[in-house]
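> dropping the sequence and predicted coords here.
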Amino acid sequence: MSSRLLSRSTLIRPELISRSIRPVQSVNAVRSYSTSPNPSSPNLRTTAFLSVALLTSAYLVYRYETSPTSPATEDGSLNAIYGEKFDIRIRGSRGVRSYEFNRKSEKEVERILKENESGEKDVGRKGNPVIRWDTNWVGSNEPCEDRFASNLIPRKSTSSNANDGSDIQSDEGKKDLLLFSIIDGHAGDATSRLLKETLNPVIAISLAGLQAGFLPPAESTGWKYWTEKLNPTSWFYSGKAESAWKPENVTKTLQYAFTQLDDHICQSPIRLLNEMRSASSANLVSSDKPTPRETLVALSQPATAGACAMTTLVDSENQDLYVALVGDCRAVAGWQTADGKWRCDALTEDQMGENLKEVERVRKEHPHSERDTVIKNGRVQGGLQPTRAMGDAVYKWPTEQGNAIAKAYKEENVKPRPVRPWNFTPPYVSAKPEVTYRKLTNDKGDKLKFVIMATDGLWDRLTSEESVLLLASYLSHSTHPDIPKTQLPKLFPLVQPTEERPYPVQELPQPTGASWAYEGDSNAATHLIRNSLAGANRKNMAELLSMTGEVTREMRDDVTCTVIFFDDANR
């Protein structure tokens, strides 16, 4: 979201951007679900209190289970109530500007919410713990800078049938690998478009090498790493492949897949720059082909733009889950405990200049003389909010190279991304992901039900815990009358966290006012996006999705979400 102050006419309610600024507080300040003291011994007052509480809970569950479905609103009814047009006012450095838009009908709103739905409704592979996944995206930028990719990588397990010669599939999904990536581009969509096509394949190739017994190197060495990989003498690996596939090696393989792909993205323009200089000095420019400078400008777009990226790897055979993150996307797991409660497991920590852990990490990687410039005003060198990203080479190139590439852009009448003023010891932005590892089962009897992956457009308006509650209730009833936000934690209790919560630490769900919407979405990602935009406030929803142009970006971000569902019967 833009940092500019926003003010709206009476037609736009404050709930529109109620989560545009994430509330952050210390762990000690987090409110618990109950303020009642724990009773030291049974007594009459306690018994009466418990009886009333049980009766109240029973009544709420009864109302929840038996309430009729909300009647469908007629198309255009919002326009009949509020008018065909609405206006907003945005206050910026040049004062207040007013904008007027035509309010879209409810039918048009539903079309926008659902037109980009995708996923796999029935994986149908016995032994694979993933039974379904849903994806959706709603754009704000034109074009949308978000991308996603989902891939199932089967590893066959067959036996021969002597009678008919056919193969009998036995637990065909037991050895499957699944890769899910969410990519949030910035400064254009060039990096995210490239990663959509390359990130999962690069990871798959790297994992295939590990499966064959090739361990990732101890340290990333850029181009030298790939030179060594292509050296035939390195192909004769004397170790055992089965001993190479360990969580620590899978983690390192994921990290090197990210970093080496980013090295290619960012170093290719430097190589093209050298070729451009050589061709110009030798007068090798041909009139019927693109000039070296034109080639440089065209092929360096993924390096000059940038993207946050997150990949979830599901290893069916070993019942393992890995999440690799570069940037401020987020993954959250929803576990159901043995007693039916829900547990929110934040699998990632937002990597940005407001996260003190990231601030200290970046500062330690540079001389003390740069301590005050590497992170300024919560941003890398005062510019980029995420502290880790793919691309964003202006934070990774030395100043001389960055200026040379910027000059080539200007000579082609293309506006370059500004070179950072304090690039003394680059890189300042890392592409090495933090990797979280989980088993798909635990000894407490908790059951992993789903993993939510989303770009920060969703998390600007939803907390991690709210997303788990929304999915827990969605699994129970996707179609239902609006549920007050105050009631949802009572209907679907969350286990109180006992460990330090990852950044950003946000308030646990104890909201006041407003409601969540349950419109019978067949796609779970749509259900989350719908509620992140405006909850059950259909007027605000229509207005948010009716805006066009640059104003849209002031009010909401691109949002992409994938929900992965698990079935413990296949574990």
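Sure thing, it's come through.
> only C-alpha atoms from now on, for both contacts and neighbour counts.
Will do.
> who touches residue 6 in this structure?
89, 90, 91, 92 (Cα atoms under 8 Å, 6 or more residues apart in numbering).
> which one of those residues is nearest to residue 415?
Ranked by distance to residue 415 (Cα to Cα), those are led by residue 92 at 24.0 Å.
> right, and that closest one touches residue 7 too?
No: between residue 92 and residue 7 there is no contact, the gap being 10.0 Å when judged by Cα atoms under 8 Å.
> just checking, what packs against the helix or strand residue 119 falls within?
Applying DSSP states H and E as the criterion places residue 119 in strand 118-120. Under the contact criterion of 3 or more Cα pairs under 8 Å, 6 or more residues apart in numbering; DSSP states H and E, strand 118-120 touches strand 130-138.
> how many neighbouring residues does residue 294 have?
15 (other Cα atoms under 10 Å).
> re the thing from before, mind picking the two most distant members of the contacts of residue 6?
Within these, two members stand farthest from each other by Cα to Cα: 89 and 92, at 9.8 Å.
> give me the buried positions along the strand or helix carrying residue 409.
Secondary structure from DSSP H and E places residue 409 in helix 399-411. Neighbour counts over helix 399-411 (16 or more other Cα atoms under 10 Å) mark 399, 401, 402, 403, 405, 406, 408, 409 as buried.
> one more structure, for comparison:
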Amino acid sequence: MNTSHINIILRTCLRLDRQLRQKVISSWCRSNKLECRRLLFCRSIAHTRGLHSSTGEAQVNKDGITVLPSPQEVTIILRKNEFNKEFTTGSIKSYDSNQLASNNPIEDTRSEAQCRITQGLLMGVFDGHGGPACAQVISKRLFNYVAAALLPTDQLKKIIDQPHESLLETFNDRVEIVQDLKLTYENSFKQYLAELVETRNDDVDVSMALEKAIMKLDSDISREVLEPYKSTGKINPKTLSVALSGAVTCVSYVNGQHLHVANVGDCNAVIGTKTEDDEWKAKKITKEHNSENFDELKRIWNEHPDSERKTVIRRDRLLGELAPLRSLGDYRYKWSVETLSQLAVPVYGEKAIPANYHTPPYLTALPDIYYHRLTPKDKFLIIASDGLWDMMTPLQAVKLVGEHMKGKVFFNPLKLPRKNIQLGDINELLLHRRESLKSKPKDRNAATHLIRHAIGGTEYGVDHARLAHLLSLSPDVSRMFRDDITVTVVYFDSEFLRQCPA
């Protein structure tokens, strides 16, 4: 990292509150292996300058002053990838989604789809690392694996020779897979269907279906590299890049009042619940698979010899390298040394084999599956990559979406709920609408609303200078301050849930 990068990082830190500023500097210094003296020096500079700097200070480079994006330009950046979908039946009224890149290209992906046969709705956030390849492939393939695993035997036999697109109606699908990989993936999916027919009993269990789909797709990612190599001796660089990059995921399946969530890695799902006292509560459904989860640390330590206890987790990372302790792909941490030597080393060099790599596999894609029965008090579900959760707590996110729900009614024209309504009732509607105007949000899309506050939020509201500054950083510097952020907010239909049997 050169001097100009260091200067930009330090200047940007001045715009952050003290706690976040020191967290960023400490993380940056650790990742760049700076000595303790320099760590303390950087901290003292950021803190001292932060006490005397103005939040409106412009970003400076060798050409002089760089003009920050205007509020209108910031809004265009934030809304670039937003999407909304409404439904007329079922327990979900609508959902909002959006994502904001920090890496170039962005390594996050998202998917949403309606199951055509089982009627459930699938929502997923996929956070890639080591490149976007694995996250993109998983986002394109996983929901088909899940939809197939949910079918009884007779339905499986009907669709086994049909195009797998018949299983799902996808929304907002922006990922395209190259043609030669499409053929590979279609063959893998046909094999998967055949296996399901052979092993299926008619008692479909959603939790088992989610687990089976995730584990099977992960094993297919490996097999699609290994089998061609064994038969031809050639390495396919496309399938290899998918296998060696990785992704964590959080996937929800909603069918009526039944919510299942499968989580692998450090994305999270949170339910926003309204209490009888008209207060918001955040119910965090998932638990991260990282070094802050002591059960995960114990699991990994128990899977490897005591002699590796000091090396298997170093600097809060798997083998000192990988922050999530479960993921799909990432076969650098799953294949044997012999396999890595044959496949990865010729392409990526000796660094393809991690240090202290003695007893693989060190990594699994096994998901934790969570079930929640929805009630009328459950108003929405937030699924997001860790880029959001690094910037705000679940309760902060829930309160922001709750306030957004209250204020966004002003975006819609006033509609009378029934004919022959009394003037007094109309007056109440108008008073409520006037009250809502006070909290009218800047963004109609709740995911955009969350991203805006995650990056520019302060205890006094959104600081445009801070928001504009962080959005204007180049990707190599931006990554020091925030990750890619992907958010999906799913709104539940309280009336539908109220009519569901207890």
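Done, it's in. Quick caveat, the model's predicted, so the values are computed rather than measured.
> could I get the TM-score for this pair?
Once superposed, the chains reach a TM-score of 0.73 (TM-score structural alignment, normalised by the length of structure 2), with 400 aligned residues with a Cα RMSD of 3.3 Å.
> more neighbours, residue 89 and residue 92 of structure 1?
residue 89 (17 against 13).
> that older thread, show only the entries of the contacts of residue 6 of structure 1 found in strands.
89, 90, 91, 92 (DSSP state E).
> how deep is the closest residue to the first one other than its chain neighbours tucked in, by neighbour count?
For residue 89 of structure 1, ignoring the flanking residues on the chain, the nearest one in space by Cα to Cα, 6 or more residues apart in numbering is residue 98 at 4.4 Å. Applying other Cα under 10 Å, we find 12 residues neighbouring residue 98 of structure 1.
> kindly report the same for residue 568 of structure 1.
15.
> which one in structure 2 is aligned with it?
In structure 2, the residue paired with residue 568 of structure 1 according to TM-score structural alignment is residue 494.
> its match - nearest residue in space that isn't next to it in sequence?
Per Cα to Cα, 6+ apart, closest to residue 494 of structure 2 is residue 376, 4.5 Å.
> now the helices for the stretch 301-450 of structure 1?
Per DSSP state H, counting those that start in this stretch, the stretch 301-450 of structure 1 carries helices over the ranges 301-304, 356-364, 371-374, 399-411.
> oh sorry, the question was meant for the stretch 351-500 of structure 2
Counting by DSSP H, counting those that start in this stretch, the helices of the stretch 351-500 of structure 2 are 386-389, 394-407, 423-437, 446-456, 464-471, 475-478, 494-499.
> export those helices as CSV, with columns for distance to residue 215 of structure 2.
As requested, the helices of the stretch 351-500 of structure 2 are arranged in CSV below (distance: least, Cα to Cα, whole Å):
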stretch, distance to residue 215 of structure 2
helix 386-389, 22
helix 394-407, 28
helix 423-437, 47
helix 446-456, 29
helix 464-471, 37
helix 475-478, 33
helix 494-499, 32
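> wait, which of the ones you listed is closest to residue 293 of structure 2?
helix 386-389 (14.6 Å).
> quick one, what contacts residue 193 of structure 1?
residue 147.
> distance check, it against residue 144 of structure 1.
Using Cα to Cα, to the nearest Å, residue 193 of structure 1 is found at 10 Å from residue 144 of structure 1.
> center of structure 2 - which residue?
Closest residue to the average C-alpha location of structure 2: residue 385 at 2.6 Å, with Cα atoms, centre = their mean.
> quick one: what's aligned to it in structure 1?
With TM-score structural alignment as the criterion, residue 385 of structure 2 matches residue 455.
> which residue packs closest to that match, ignoring adjacent ones?
residue 329 (4.5 Å).
> and the one you found, what pairs with it in structure 2?
Match for residue 329 of structure 1 (TM-score structural alignment): residue 267.
> residue 213 of structure 1: what secondary structure?
coil (DSSP: H, G, I helix; E, B strand; the rest coil).
> any idea how far it is from residue 241 of structure 1?
4 Å.
> please say which of those two ends up with more neighbours.
residue 213 (20 against 15).
> so the more buried one sits right up against residue 242, yeah?
Yes: between residue 213 of structure 1 and residue 242 a contact is recorded at 7.2 Å, counting by Cα under 8 Å.
> for the match of residue 329 of structure 1, grab the count of nearby residues.
26.
> run a quick neighbour tally on the nearest residue in space to residue 104 of structure 2 that is not next to it in sequence.
Nearest residue to residue 104 of structure 2, sequence neighbours excluded (Cα to Cα, 6+ apart): residue 475, at 6.1 Å. With neighbours defined by other Cα under 10 Å, the count for residue 475 of structure 2 comes to 15.
> aligned partner of residue 475 of structure 2 in structure 1?
In structure 1, residue 475 of structure 2 lines up with residue 549, judged by TM-score structural alignment.
> all good on my end, thank you.
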